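> Sequence and predicted structure, then a few things I'm wondering about:
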Amino acid sequence: MDLMECLGALSTLSDQGTVSRTESNLKMIPASFYIPKNKPLKPLGDDAHFICEPEQTIGVADGVGSWSKKGIDAGIYARELMSNAADSVRDEMKKYGVVIPKRVLSKAFLNTKAEGSSTACIITLQGEFLHCANVGDSKFVLIRENKIVFRSPVQQTKFNCPYQLGKMSNTPSVAEEFACKVQEGDVIIAGTDGLFDNVDEKELETLVFMGLQEDIKPELLAKKIAMYAHAQAKDPRACTPFQRESIRAGFQRFGGKYDDITVVVALIMSTSIAPWIPVWETTPAEFCGETLVDSPGPRFYFTHPLVMLSLYDLPFSLESPDLVSQSRCPLNDYIN
């Protein structure tokens, strides 16, 4: 996709006309997978996200972990922000019939009372265009015919210091707005820096290509990408984007960056195709609120803004050689 297909900044926050109302038979089919860091005192991690499929809108956020030095769990801020964003999305659609990401972010920010700060990226499909508002280094890429044809820009003051929403940080006025045209067959991969700091673009293209070759559903593709990113994050010999950026910034760094990992996969499909039903719509809720019951071993979790669902117990430990071998793990290990 030529960069000319991407629209410039959308400067008017309250003007619904800035968001395309073009009629289209395209639909975004999203799913997600989340792997929090293994911290017993913070089992939910710092990441959060939401999926509003009827409103064709998704969002991801990453609470800034440095707040822990002040005894504050920034993950609570991120989760409240995303929950409020989901509420705002539904309200926007009911009132105006269209979702404006920056306005959603502004309303969510004003309604979030927790202490802390967070990055945020809100993405909506309107007609044939994706519209996005982004603050910080959570982002998305658009893959077409096995190639990344668009990547949302990140915002940071310096290396590893992203813009962030919070009472003592930035406001949504700094959010960068942009749009890009999509077509049937496109794949959107959105996530926090735990994904993009650990997985190269070529690796991400390969993971998506192999997933599409196997015709797997979005939730399984999200899981495979997240697992690969987790393996990279734990591998001291992995060559990762974060390692390279660290060296450019003058820091001695080796291997991956251990972090919470959120992956949202969205397929752009024709509405003439029967819709896929997300796992969380048919799975009973096992966890609600902030408290998790003790688990006998590591688990992966799939999150909804108000409910956390346990998909299944893994047949192996996250620390075991079954997932991360002593040598660098081949990409195929996470696809088959």
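Everything's here; your move. Only a predicted model underlies this, so the values are computations on that prediction, with no experimental measurement involved.

> drop to CA atoms for contacts and neighbour counts, all remaining ones
OK.

> Pull up the gap between K158 and T119, please.
Per CA to CA, to the nearest Å, K158 is found 15 Å from T119.

> Let me see the ranges of the helices in the stretch 101-250 of the chain.
Here the stretch 101-250 of the chain has its helices, by DSSP state H, counting those that start in this stretch, at 101-111, 193-196, 201-213, 218-234, 241-248.

> Looking at those, spot the one closest to T271.
Closest of these to T271 is helix 218-234, at 16.1 Å (criterion: CA to CA).

> how big is the angle separating the closest one from helix 241-248?
Angle, helix 218-234 to helix 241-248, by axes from the mean of the first three to the mean of the last three CA atoms, to 10 degrees: 40 degrees.

> Going by neighbour count, list what's buried in helix 218-234.
Buried residues in helix 218-234, counted by 16 or more other CA atoms under 10 Å: 218-219, 221-234.

> Return the distance of it from the chain's centre.
Relative to the chain's own centre, helix 218-234 is displaced by 12 Å; criterion: CA atoms, centre = their mean, to the nearest Å.

> At the geometric centre of the chain, which residue sits there?
Nearest to the centroid of the C-alpha atoms of the chain, with distances taken as CA atoms, centre = their mean, sits G191, at 2.5 Å.

> from what I can see that residue touches T262, true?
Yes - using CA atoms under 8 Å, G191 is in contact with T262, at 5.2 Å.

> Pull up the overlap in contacts between the two.
Here G191 and T262 share the contacting residues V60, scored by CA atoms under 8 Å, 6 or more residues apart in numbering.

> if we can go back for a sec, same list, the helices of the stretch 101-250 of the chain, but as JSON lines with distance to D47 please.
Below are the helices of the stretch 101-250 of the chain laid out as JSON lines (distance: least, CA to CA, whole Å):
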{"stretch": "helix 101-111", "distance to D47": "16"}
{"stretch": "helix 193-196", "distance to D47": "9"}
{"stretch": "helix 201-213", "distance to D47": "20"}
{"stretch": "helix 218-234", "distance to D47": "13"}
{"stretch": "helix 241-248", "distance to D47": "18"}
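
> Presented hereafter is structure B, for comparison with structure A:
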Amino acid sequence: MYCSLYLNREDVSAKGFFLSSGAASLPQLSKVLAGGEDAYFVICQNWLGVADGASSWSLEETRDGLYAHELLRNCQKIVSESKSLLVTNPVEIICRSAAESQSHGLSTILVAYFDNQAEQVLHVANIGDSGFILLRNGTVFQISSPMFHDFNLPVQIKRDDDPSEFLEVYHVHLDEGDVLITATDGLFDNLYEQEIASIVSKSLQENMQPQEIAELLARKAQVVGSSASARSPFADAAQAAGYTGYRGGKLDDVTVIVSLVQKKSV
């Protein structure tokens, strides 16, 4: 599992708003030793990303998730090295990362940048069924739409693809106190939107930190994913697609980033 949680001293002292983030990534048990298929990064208090990888046929034997991990390593590197050049477009970051990636495999990817000065707008570029939920005043304010070819076949990219042919872009105004949940499909397949909102609201009332909330959401999603009888969004989608006998959750890696929109001190 590739991950990064990096803060820059200059960002902490600057005026404006910032994302106070915590993350959790839980591979399913059969994939722990291989590092899991999910990857994430959070840097500079206004950049974050998640990716969910899979293997693909090639002449080389590949590990599930290898391509996803490389994509996000490249994203972090590009953002970190380009900070002085004011790179603020997640579409550009994804395209540059894909152009530099050499691993075989398939991956969904979401990268977001929070313009935390005058606009206070979250710019999101997404491919596939990773996504985000924005909570405002304890309720679901906005949610991304997953991208599928067919049931359980998300849109993904591979080496040498042009991501701009697949990307969906969002521009979302954020207010102080908003809560942004960014995650791979392991969360959204197993917990309903209102469940997520309820868990986050109760956790904040108990003064839990973003890291703790992310861990709680990931654990709950894995419990449902391991169940053969629990209600889940994935089971609902399976039945709607004609798999009338399907019950329970979807066993999968789960990666969650919880971000609180807060005002910086002068």
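That came through, no problem. Here the structure is a predicted model, which means the values were calculated and not measured.

> Need the max-distance pair from the buried residues of helix 218-234 of structure 1.
P218 and K234 (24.4 Å).

> contacting residues for the residue mapped onto F166 of structure 2 from structure 1?
Matched to structure 1 by TM-score structural alignment, F166 of structure 2 sits across from V174. By CA under 8 Å, 6+ apart, the residues touching V174 of structure 1 are V135.

> K223 of structure 1 maps to what in structure 2?
Checking TM-score structural alignment: K223 of structure 1 goes with E215.

> roughly how far apart are the closest residue to its match other than its chain neighbours and E61 of structure 2?
What sits nearest to E215 of structure 2 in space, not counting adjacent residues and going by CA to CA, 6 or more residues apart in numbering, is A24, at 5.1 Å. To E61 of structure 2, A24 of structure 2 is 28 Å away according to CA to CA.

> Have a look at the two and say which one is more surrounded.
Neighbours around A24 of structure 2 and E61, counted as other CA atoms under 10 Å, are more numerous at A24. The numbers are 22 against 10.

> What's the match for D47 of structure 1 in structure 2?
D47 of structure 1 maps onto D38 of structure 2 when the alignment is built from TM-score structural alignment.

> what do you get for L204 of structure 1?
So, by TM-score structural alignment, L204 of structure 1 is matched to I196.

> Tell me which residues touch the residue nearest to that match when sequence neighbours are not counted, please.
Excluding its sequence neighbours, the residue lying closest to I196 of structure 2 (CA to CA, 6+ apart) is L217, at 7.4 Å. Contacts for L217 of structure 2 (CA under 8 Å, 6+ apart) come out as L187, I196, I199, V256.

> Counting neighbours, which of those comes out on top?
With neighbours taken as other CA under 10 Å, the top of the contacts of L217 of structure 2 is L187, carrying 30 neighbours.

> Quick check: the alignment partner in structure 1 of that residue vs N25 of structure 1, distance?
By TM-score structural alignment, L187 of structure 2 lines up with L195 in structure 1. Using CA to CA, L195 of structure 1 is found at 30 Å from N25 of structure 1.

> now do V104 of structure 1
Distance from V104 of structure 1 to N25 of structure 1, by CA to CA: 24 Å.

> Could you do A222 of structure 1 as well?
A222 of structure 1 is 24 Å from N25 of structure 1, by CA to CA.

> ok, now K223 of structure 1?
Distance check for K223 of structure 1 against N25 of structure 1: by CA to CA, it reads 28 Å.

> before we move on, what about G256 of structure 1?
Taking CA to CA, one finds G256 of structure 1 at 40 Å from N25 of structure 1.

> Please identify which of the two sits among more neighbours.
Between G256 of structure 1 and N25, G256 has the larger neighbour count (other CA under 10 Å), namely 25 against 14.

> Tell me which residue of structure 2 lines up with the more buried one.
So, by TM-score structural alignment, G256 of structure 1 is matched to G249.

> in structure 2, which spans are strands?
5-6, 17-26, 38-43, 47-54, 106-115, 121-127, 131-136, 139-143, 148-150, 153-154, 157-158, 168-173, 179-183, 254-263 (DSSP state E).

> Using JSON lines, lay out those strands together with distance to A241 of structure 2.
Shown next, in JSON lines, are those (distance: least, CA to CA, whole Å):
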{"stretch": "strand 5-6", "distance to A241 of structure 2": "38"}
{"stretch": "strand 17-26", "distance to A241 of structure 2": "28"}
{"stretch": "strand 38-43", "distance to A241 of structure 2": "26"}
{"stretch": "strand 47-54", "distance to A241 of structure 2": "22"}
{"stretch": "strand 106-115", "distance to A241 of structure 2": "22"}
{"stretch": "strand 121-127", "distance to A241 of structure 2": "22"}
{"stretch": "strand 131-136", "distance to A241 of structure 2": "21"}
{"stretch": "strand 139-143", "distance to A241 of structure 2": "22"}
{"stretch": "strand 148-150", "distance to A241 of structure 2": "9"}
{"stretch": "strand 153-154", "distance to A241 of structure 2": "12"}
{"stretch": "strand 157-158", "distance to A241 of structure 2": "24"}
{"stretch": "strand 168-173", "distance to A241 of structure 2": "24"}
{"stretch": "strand 179-183", "distance to A241 of structure 2": "24"}
{"stretch": "strand 254-263", "distance to A241 of structure 2": "23"}
